[in-house]
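1. can't give you the sequence, but here's the structure:
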């Protein structure tokens, strides 16, 4: 399957830097030009997508809320 269009505007192309597997959910760090993006996804998805360190992926970020804090 390939994706022709998607409504998520925040897209970060990168390579998987590290994977921390858990029983149910796993943390996947993606190294992008903007920095590291961490995704928490099901361990089943890690296996179904055959994700490994070095795999090229696109991190899609769709947020309903973005909070800001003023720094001193």
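-> Nice, thanks for sending it over. Just so it is clear, the structure is predicted and the values come from calculations on it, not from any experiment. Numbering: from 1, shown residues only.
2. only C-alpha atoms for contact and neighbour calcs from this point on.
-> OK.
3. Longest strand of the protein, counting residues only.
-> Using DSSP state E, we find that the single longest strand of the chain is strand 10-20.
4. Second structure for comparison follows:
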């Protein structure tokens, strides 16, 4: 699969918090975690499991930095 999004981070699923409508998927990238909220239906159809390899694809028109 090819995507136009250039910000792709490959990691492992660390935790899955399934709810009735949405599911939080926590991905670990060398000790850094990113949380994604997806529909529970999508999580189930993808058959996501803790320990699976996964890729976070980040598509944004702007990135803000604060100090």
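-> Received it, and whenever you're ready, just let me know what you need. Computed from a predicted structure; not experimentally measured.
5. What does the superposition give as a TM-score?
-> Here the TM-score for the pair of chains, by TM-score structural alignment, normalised by the length of the second structure, is 0.90; 67 aligned residues with a Cα RMSD of 1.2 Å.
6. The second structure: matching residues for the longest strand of the first structure?
-> Using TM-score structural alignment, strand 10-20 of the first structure lines up with residues 7-17 of the second structure.
7. Return the set of buried residues in the matching stretch.
-> 11-16 (16 or more other Cα atoms under 10 Å).
8. Skipping adjacent residues, who's closest to the residue in the first structure that residue 27 of the second structure lines up against in space?
-> Aligned by TM-score structural alignment, residue 27 of the second structure pairs with residue 30 of the first structure. Of all residues not flanking residue 30 of the first structure in the chain, residue 16 sits nearest, at 4.4 Å (Cα to Cα, 6 or more residues apart in numbering).
9. My understanding was that that neighbour contacts residue 27; is that so?
-> No. At 10.7 Å, residue 16 of the first structure and residue 27 do not qualify as touching, with contact defined as Cα atoms under 8 Å.
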